[in-house]
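Participant: could you look at this predicted model? Sequence included:
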Amino acid sequence: MSRLEITAPDGAPEVEPGDDLVAIVLLMASLADGDVLVVTSKVVSKAEGRLRTGTREEALPGETARVVARRGETMIVRNHLGLTMAAAGIDNSNVPQGQIVLLPEDPDASARGLRDGLLDRTGVNVGVVVSDTAGRAWREGQTDIAIGAAGIVVAEDFAGRRDGYGNELAVTLPAVADELAGAAELATGKLGGRPFAVVRGRADLVLPRGEHGRGAAALVRPDGADLFGYGAREAVVRALRAEVADQRPFGAPASPTELSAAVRDVVGLVPSHTGAADGALLVTCPRGLMRALTALTFAHGWMVHTTDHPNEVRLRPSSG
């Protein structure tokens, strides 16, 4: 039998900049070896002095690494932590009017500090998750995810194992840190004033003393590796602009075969292979189709280069 218990105590005090979160946690919760403490990023940010006067719109440029998509007033961005979130994760709820709260500067470091502090003061070995709320691209609603973690396995790798029928598992990687954050949110709620939760029953995920693990940063896919680096409209606009700085989110260059097929299907041109080691292609392109060819090539991680022959261009994989 498997059993999971989640406790989110009532009565947490209002957290102010400089407050000792370890002391507050010990005041609120009873911890045992193998527990996982889930703390909302809001209280971590407050304790770390991440409150600012102003609006989300005013703070957004400073927290944005890249705009992913924009629909009216809603802006989805990749922030400096690598997280893709609405308004970079900047929040104006549960704070005084006229103020906002930014995400912690280094949520994994925040989690490590909490874990070390709890171990030093109590001798108890727990895992720590710093959670925040995020939407999902193909699902309505939001759920909590781990943006910081220490002392826990953040993802269980089942690749290479076999199920009960003997089938080999290829890409099975449960993001257990996110699952713990989502489970804890069922107990903490959004309006209950319960920013701490203790999850008991997954001691197998808690690492030994002195081992903090890879942290929640390990769950962030590198820019360009997530397959969906831009929103649909933004992808079209950026491909047509074809600026080198915009190319990384399109991912690694496609194969010459894939690009050739796309060029034939979309603009009706037939590339020829040059035999070059990088797989470069030659295309004779009428001037009226050059804009379309350039955008198509750019979106596949390639670049268009002119040659000495009129209307002939060379397509080469981007090195950026």
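Facilitator: Ah, there it is. Numbering: from 1, shown residues only.
Participant: okay, CA-based contacts and neighbour counts for the rest of this
Facilitator: Noted.
Participant: OK, contacts around the residue positioned nearest the centre of the chain?
Facilitator: Per CA atoms, centre = their mean, the C-alpha nearest to the average position across the chain is that of L83, at 3.4 Å. If you count contacts by CA atoms under 8 Å, 6 or more residues apart in numbering, L83 has them with V220.
Participant: now do the SS call for L296.
Facilitator: Taking DSSP: H, G, I helix; E, B strand; the rest coil as the rule, one finds L296 in the helix state.
Participant: also I145?
Facilitator: When the structure is reduced to helix, strand and coil (three-state DSSP), I145 reads as strand.
Participant: who touches it in this structure?
Facilitator: If you count contacts by CA under 8 Å, 6+ apart, I145 has them with S131, D132, T133, A134, A177, D178, E179, A181, G182.
Participant: redo those as CSV? Include secondary structure.
Facilitator: As requested, the contacts of I145 are arranged in CSV below (three-state DSSP):
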residue, secondary structure
S131, strand
D132, strand
T133, strand
A134, strand
A177, helix
D178, helix
E179, helix
A181, helix
G182, helix
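Participant: give me the contacts around stretch 105-113.
Facilitator: For stretch 105-113, the external contacting residues (CA under 8 Å, 6+ apart) are 41, 44, 81, 104, 128-130, 147-151, 212, 215-217.
Participant: stretch 245-260 too?
Facilitator: With CA under 8 Å, 6+ apart as the test, stretch 245-260 has contacts from 223-230, 238, 270-271, 279-281, 297-302, 317-318, 320.
Participant: dropping in the other structure now:
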Amino acid sequence: MSLHVVPVEGIGEVTVGTDLARLVTEHAELLEGDVVVVTSKIVSKALGLTSRSDRDTVVDQGTDRVVARRGPTRIVRTWSGLTLAAAGVDASNVEVGTVLSLPDDPDDEARAIRHGIAASTGLQVGVVISDTAGRAWRVGQTDIAIGCAGLSPFESFAGREDVHGNALAVTAPAVADEVASAAELASGKLGGLPVVVVRGLPAHLLLQDDGPGAAALVRAEDDDLFGLGSRDAVVAALGGSDGRGFPTDPQATLALVVDLARPNALPVVVAGEVVEITARRDRPDEVLEAGALRQRVESLALAHRLHTTVRVTLA
């Protein structure tokens, strides 16, 4: 297999109301089965998502919840489920004093572009809307798919065997993300080339319908092991948050939570959702430890997404 990744020349400046499907077909020589990668920036410009409001205000509007915060830097989960710095709000390549927000539904915008191309050319192509994102474990950024249509967002290899006969269980290449990254390599960040055509993808990755979109690549909150930054998780647990950002764990029990809380010599009984701690009334050290233990159990239970009532009994 060989891929051809070709930036589209002549796109120019996109303004409010620009028909992106028409813009693509006027400048790109498309073939059946091509994938058109469009940056989120020009999608947002066409939608009129430029704002002169304070940047922090715009970030607040795009934030579902904060994942991690360090000084002025905020990593947030957006209303569409993406985890991005500053909710993806961008101040580059726009008029000074303005910022640009991401589309509310990037998959819907990808579908609209795909349908527009099909209507004018009769061609079935895939469409990816790309944006730049950091990686929690690595320095630097890469482009990812925040919207897609007509393309499998990922390919599951579960149930297949590798060349040594080992069964694969969880391998699932994020096809749409890889396409977005390839497009960014070809276009570059500074070349003013917001549309790229990717040609040569295997036919089974191209869909006749729109498909599930890039939303299928967003990990559910309950399964996200990195839903909070390290310091932010401590703050959330001690602050009595609503539990969002902490993953569920089917193996977690209140007995495990109590063990993690290190009860030392204090008697602790777990009955259903109730944890009862007993301390001797005439032992101030035990009374103090019982209060501290109660706080640890409550915080650890919240971090494990377990409901509990913790009681302290003075004997």
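Facilitator: The structure has been received and is ready for your questions. What you are looking at is a predicted structure, and each value in this text was computed from that prediction instead of being measured.
Participant: TM-score for the pair, please.
Facilitator: TM-score of the superposed chains, computed with TM-score structural alignment, normalised by the length of structure 2, equals 0.90; 301 aligned residues with a CA RMSD of 1.8 Å.
Participant: how about the helices in structure 1?
Facilitator: According to DSSP state H, structure 1 carries its helices in the segments 21-28, 41-47, 56-63, 107-122, 176-188, 232-241, 256-267, 290-299.
Participant: of those, which approaches L205 of structure 1 most closely?
Facilitator: helix 176-188 (8.5 Å; CA to CA).
Participant: and that closest one, what's buried?
Facilitator: The neighbour-count criterion (16 or more other CA atoms under 10 Å) identifies V176, A177, D178, E179, L180, A181, G182, A183, A184, E185, A187, T188 as the buried residues of helix 176-188 of structure 1.
Participant: I'd say the last one and G182 touch.
Facilitator: No. T188 of structure 1 is not in contact with G182 according to CA atoms under 8 Å; the separation is 10.0 Å.
Participant: wait, isn't E211 of structure 1 in contact with G151?
Facilitator: Yes. At 6.0 Å, E211 of structure 1 counts as touching G151 under the criterion of CA under 8 Å.
Participant: who's more crowded, these two?
Facilitator: G151 (27 against 12; other CA atoms under 10 Å).
Participant: how far away is the more buried one from V128 of structure 1?
Facilitator: Between G151 of structure 1 and V128 of structure 1 the distance, using CA to CA, to the nearest Å, works out to 6 Å.
Participant: give the residues shared as contacts by the two.
Facilitator: Shared contacts of G151 of structure 1 and V128, defined by CA under 8 Å, 6+ apart, comprise R112, R115.
Participant: what residue of structure 1 matches up with F226 of structure 2?
Facilitator: In structure 1, the residue paired with F226 of structure 2 is F228, using TM-score structural alignment.
Participant: which one of the buried residues of helix 176-188 of structure 1 is nearest to V263 of structure 1?
Facilitator: Sorting the buried residues of helix 176-188 of structure 1 by how near they are to V263 of structure 1, with CA to CA, puts D178 at the top with 40.3 Å.
Participant: the closest one: what's it in contact with?
Facilitator: D144, I145, A146, V154.
Participant: just to check, the third one is in contact with A134?
Facilitator: No. With contact defined as CA under 8 Å, A146 of structure 1 and A134 do not form a contacting pair (9.8 Å).
Participant: neighbour count winner among those two?
Facilitator: Using other CA under 10 Å, the more surrounded residue of A146 of structure 1 and A134 is A146, with 31 against 17.
Participant: quick revisit: now the contacts of stretch 245-260 of structure 1: which count as buried?
Facilitator: Using 16+ other CA under 10 Å as the burial test, the contacts of stretch 245-260 of structure 1 include 223, 229-230, 238, 270-271, 280-281, 297-302, 317-318 as buried.
Participant: one step back: need the helices of structure 1 in TSV (columns: distance to I90 of structure 1).
Facilitator: Written out in TSV, the entries for those read as follows (distance: least, CA to CA, whole Å):
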stretch	distance to I90 of structure 1
helix 21-28	21
helix 41-47	10
helix 56-63	6
helix 107-122	14
helix 176-188	19
helix 232-241	22
helix 256-267	39
helix 290-299	31
